[in-house]
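Participant: build me a model:
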Amino acid sequence: MLKLSPAIKNYAWGVVGTDSKVALLSKGVIEQKPYAEMWLGTHKDGCATVHLNDAGDKIDLINFLKENPTWNKVSGSQELTGQLPFLLKVLSVAQPLSIQAHPNKQLAVKLHKEQPQHFPDDNHKPELTFALTPFSALAGLEINSIAIERLSSFESLSELMKTIGFCSEDILAKGGDEYSLSREACRMLTASSDEIKAKFVVSMKQLVDKAQQILVEAKDKTTISPNVTMSLQLFVSLCSATSSPTDTGPVLAAFFLCHRKLSPCDAIFLSANVPHAYLSGDCVEIMATSDNVVRAGLTPKHCDPVILSSMLDDCGVEQMKMIPQLPTSSPDGSVTTFFIPSISDFCLQRACVSASNTSSSPVIIPMMNVPRILLVLGRPCMIEAVHVSKSSKSQETSHDEEIKQEHTKKEDEKEKENPRKFNPLMKLFAEEGTALLIQPGTQLILSVADPSHSQMSSSSSPSSESFNPSHSQIIPSDCSMIFIASENVRA
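Facilitator: Here you go, the predicted structure:
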């Protein structure tokens, strides 16, 4: 194991100061500064740093993996680029992010070739989000029946939508699936002409006033449903937050996208073509390493209505069903695993070690033949690395074994040429915020931390300040929550 330092992103939408989970996992927090994202991976815009030894020697993770093949993927003779296929993040969201969707691989290749200024790579960008606190998000199109209920309860908006050519009856008469109304609204609102946007500029303040009036009148009555109430409240909130008077994003978000309020430990998966936006809360996110985003509003960033329209054709029932995610669990429930069978880029495990149950056995995380990144949240814990010998692995054919031995010989020769010296850790007292690179072939043993071992955590550790239960809003004060990211070897 080797310690990692993350890249920290101070985007304007992040939570300010020590109210941010990201800030509490950082060093040298500035109270007036927003802390939005913490990155652990090899992304070119925020590569993690490897701590090689106690002398303070460091190197970017991507270069470390290039120079040390045995710490990279064990996969025959494939070229080692140092690039991990996944990026592990922690997010602290205070303000809404853009409504966005991500292209599939085929479209990403096309967009990168045609518009590299907007699509800087040729990869897809599926994402899995695990809520650390109550987390609010928009994820996927809303079903027809709920979209109709929202519009019918807000007559002023319904009339305005008709003036831009949106007629529910005509759309439903054409057939389609149960998301046809929201899909068409998304197309119309994002592709709006200057004339249509001008109508929204004139009408938006009146719409906000009317929405507030409906909410006040319904406060002590049951004249509108909770679903409509939530939509109107969200619409008013988003209108006050948006900086552009021509942005139709608040209408799209509040009335035609699915509102999801995640409780701590809930998870959602966002596949290609699914419109979504994070609104508030803290989460752990794992995604394919990519920057490809097609935006549809809520922020002043570049939008791509034509591209989005084509992507919506592939956003239907199957994609919506995949959004709520249920993990597989170990027999004792101490380890849960989130993975998508069709996505090879990432897999996320979460292990829990409870300090109140000192008699329980340690949590064992089996070895994998791929590099992994580990992050500790909550209470400190002990982490021990055990390298699994070849004799304990399943038997391979003699031909496969010969190839692997030759490849291993080349790797060993390459590492001998590497002048950088590093000292892997075999056992570690891991505080909250500790991040580790795990070598392929390593089994992990997670156990309750013995405070007497705290000196095992080096003074040069990239971890945060000592654990304070009040900092971990949903992680029990006696619990260590350990996240382990890797590529999905099941795919």
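Participant: can we go C-alpha only for contacts and neighbour counts from here?
Facilitator: OK.
Participant: what are the contacting residues of stretch 164-177?
Facilitator: 148, 161, 180-181, 184-185, 188, 196, 316-317 (Cα atoms under 8 Å, 6 or more residues apart in numbering).
Participant: save the residues you listed as JSON lines, and put in distance to C303, secondary structure and neighbour count too.
Facilitator: Formatted as JSON lines, the contacts of stretch 164-177 follow (distance: Cα to Cα, whole Å; DSSP: H, G, I helix; E, B strand; the rest coil; neighbours: other Cα atoms under 10 Å):
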{"residue": "I148", "distance to C303": "26", "secondary structure": "helix", "neighbour count": "18"}
{"residue": "M161", "distance to C303": "21", "secondary structure": "helix", "neighbour count": "20"}
{"residue": "S180", "distance to C303": "22", "secondary structure": "helix", "neighbour count": "22"}
{"residue": "L181", "distance to C303": "21", "secondary structure": "helix", "neighbour count": "25"}
{"residue": "E184", "distance to C303": "17", "secondary structure": "helix", "neighbour count": "17"}
{"residue": "A185", "distance to C303": "16", "secondary structure": "helix", "neighbour count": "24"}
{"residue": "M188", "distance to C303": "13", "secondary structure": "helix", "neighbour count": "20"}
{"residue": "I196", "distance to C303": "16", "secondary structure": "helix", "neighbour count": "19"}
{"residue": "G316", "distance to C303": "22", "secondary structure": "coil", "neighbour count": "19"}
{"residue": "V317", "distance to C303": "25", "secondary structure": "helix", "neighbour count": "14"}
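Participant: structure for this one too, so we can compare:
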Amino acid sequence: MLTTSPDPTTQEGPITDDLVLTGAPAGTRPRTAPRLMRNAVQRYDWGSRTALARIQGRAPAGHTEAELWIGAHPLAPSALRDVDGHETCLADEVGADPLRTLGAACLARFGPRLPFLLKILAIDRALSVQVHPDAAQAAAGFAAQEAAGVPAGPGRRFADPYPKPELLVAVTHVEALAGWRTAPEAARLVDLLDGARAERLHAAVTTEGLPAALALLAGWPAHDRAALVADVVRGVRVALAGSAVERDADALAALMWVHRLVGQHPGDPLVLAPLLLDVVRLAPGEGLFVPAGVPHAYLSGLGVEIMGASDNVVRAGLTPKAVDVPLLLDLLAPDAAPVVAHGRPVTAHEVVWAPPAREFRLGRIVVGRGDVVTPAALPGADAGPQIFLCLTGSVDVLAGTHRVTMRAGESVFVGADVDVVRLVGDGEVYRACVGEHDAV
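Facilitator: Sure, this is the predicted structure:
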């Protein structure tokens, strides 16, 4: 169980490994040991009250717990725990010795920062409909704000100069909105609703395109939003009562999600997003990769997510946070699409998702009782930084003479200067590391 203070039950082997980095004088750079992490839980209102506590084997906290953050993101960096219980901040360690923690290759590609953030998402209500910039857009937007002297905080359109591609692997069944429907399909679904407001949305879909239609909803006049949603509620009730929808599984699913979103976000025009965006259903073990420019919103379920370590999010709705319609239109990419994929087996124990994102890849390793599992080798002179997250069971991470036990809901950080890692125990482990290619 993760706690907010050192856990005296955690078993670690003696810190006696005296290997050094190649090229460093003997005795000056002892190799780092794998270390247990203490990770922050984010209390967003869309989170579950029980899912993260159930994974970690603890009592529920009494409030929503949406995300477990595992990494060095400046808003909530993880702590690394030594054998004596002393803790240090992972972000501080990366900053103090990036060569040892990140490795030469990662440092050359990304600078002195951990480029990925690993999470567990526990989704009870819909997240905001949102889109992320690509690398060029993020860098240019951030630089322009810096030059203009825009202070850090909510007023910034770009929180940092980095992109935020993301991959979610379903642990339970997950539903999401991701990517565009075809214009004829969206027009057909909007046609199921009646009234002048629905006609206005239909005209936007057929004459201006789906990005313009989504922006229309995002910027719907505040004084007319309640009337729009009232029209939606009436239209959905009539459509669901009709026999035609019963024979159309896709229309039924879209309208049912519109109905649920009205209950979760009353008064928000983006309750109509399921008519414009695809409803994606992931079975356990399926992954959803969302590149830049793709509108999306996770709706329900439990998943392990890895993303670029950025906070650049532009929202369209289903949120009380700020919506920026002009920037939304700039970032939406009509031709970009999400990808649903299974992991690719790389060993008898490990499958890997390696989407076209330079910041990350994700593996899932099943360790059986009595197994000694060596994760698949990574290319390059150094493996780069790695994070191992135990989702079920209990698994030991071994490197040289070091041994760290992680139980369900716990994670271990392994620096780039650790050559070989082995896993023993009985459990399911997710492995986060840097992407192979400099694709965007």
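Participant: structure 1: which residue goes with V420 of structure 2?
Facilitator: In structure 1, the residue matched to V420 of structure 2 (TM-score structural alignment) is Q443.
Participant: I'd like the next helix or strand past the helix or strand where that match lies.
Facilitator: Under the criterion of DSSP states H and E, Q443 of structure 1 resides in strand 442-448. For strand 442-448 of structure 1, the succeeding helix or strand toward the C-terminus, using DSSP H and E, is strand 479-486.
Participant: for that next one, packing partners?
Facilitator: strand 86-93, strand 347-354, strand 372-378 (3 or more Cα pairs under 8 Å, 6 or more residues apart in numbering; DSSP states H and E).
Participant: all strands of the stretch 1-150 of structure 2, in order?
Facilitator: Per DSSP state E, counting those that start in this stretch, the stretch 1-150 of structure 2 carries strands over the ranges 35-38, 40-42, 67-70, 79-81, 87-89, 116-123, 129-131.
Participant: closest to V262 of structure 2 out of those strands?
Facilitator: Between V262 of structure 2 and the strands of the stretch 1-150 of structure 2, the tightest spacing by Cα to Cα is seen for strand 129-131, at 14.1 Å.
Participant: what's the average distance of the closest one to structure 1?
Facilitator: Average distance, strand 129-131 of structure 2 versus aligned residues of structure 1 after superposition (mean Cα distance after the TM-score superposition for structure 1): 0.4 Å.
Participant: that strand corresponds to what range in structure 1?
Facilitator: By TM-score structural alignment, strand 129-131 of structure 2 lines up with residues 99-101 in structure 1.
Participant: ok and the strand holding Q443 of structure 1 relative to strand 347-354, angle-wise?
Facilitator: 30 degrees (axes from the mean of the first three to the mean of the last three Cα atoms, to 10 degrees).
Participant: what sits up against strand 442-448 of structure 1?
Facilitator: Counting by Cα under 8 Å, 6+ apart, residues outside strand 442-448 of structure 1 touching it are 353-355, 358, 361-368, 380-388.
Participant: again, only this time at 6 Å
Facilitator: 355, 362-367, 381-388 (Cα atoms under 6 Å, 6 or more residues apart in numbering).
Participant: that strand vs structure 2 - mean distance after superposition?
Facilitator: So strand 442-448 of structure 1 averages 2.5 Å relative to structure 2 (mean Cα distance after the TM-score superposition for structure 1).
Participant: quick one on the thing from earlier: for the contacts of strand 442-448 of structure 1, which one is nearest Q212 of structure 1?
Facilitator: A355 (48.3 Å).
Participant: how close does the closest one sit to P362 of structure 1?
Facilitator: 11 Å (Cα to Cα, to the nearest Å).
Participant: list the contacts of the residue most central in space within structure 1.
Facilitator: Centroid check for structure 1 by Cα atoms, centre = their mean gives E285 as the closest residue, at 2.3 Å. Counting by Cα under 6 Å, 6+ apart, E285 of structure 1 touches 88-89, 128-129.
Participant: mean neighbour count and distance to E406 of structure 1 added to the helices and strands packed on strand 479-486 of structure 1, as a markdown table?
Facilitator: Formatted as a markdown table, these follow (neighbours: other Cα atoms under 10 Å; distance: least, Cα to Cα, whole Å):
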| stretch | mean neighbour count | distance to E406 of structure 1 |
| --- | --- | --- |
| strand 86-93 | 26 | 28 |
| strand 347-354 | 23 | 29 |
| strand 372-378 | 24 | 24 |
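Participant: count of neighbours near the closest residue to the match of V420 of structure 2 other than its chain neighbours?
Facilitator: Nearest residue to Q443 of structure 1 in three dimensions, chain neighbours excluded: M367, at 4.2 Å (Cα to Cα, 6 or more residues apart in numbering). Summarising burial for M367 of structure 1: neighbours were counted as other Cα atoms under 10 Å, giving 19.
Participant: so M367 of structure 1 is in contact with P440, correct?
Facilitator: No: look at M367 of structure 1 against P440 with Cα atoms under 6 Å: they stay out of range, at 7.2 Å.
Participant: so the match of V420 of structure 2 versus M426 of structure 1, what's the distance?
Facilitator: Counting by Cα to Cα, the gap from Q443 of structure 1 to M426 of structure 1 is 11 Å.
Participant: overlap in contacts, these two.
Facilitator: With Cα under 6 Å, 6+ apart, Q443 of structure 1 and M426 have common neighbours A385.
Participant: so which of these two has more stuff around it?
Facilitator: Q443 (18 against 13).
Participant: how about the helices in the stretch 51-200 of structure 1?
Facilitator: Ranges of helices in the stretch 51-200 of structure 1, per DSSP state H, counting those that start in this stretch, are 61-67, 105-114, 144-152, 155-163, 168-173, 180-190, 194-217.
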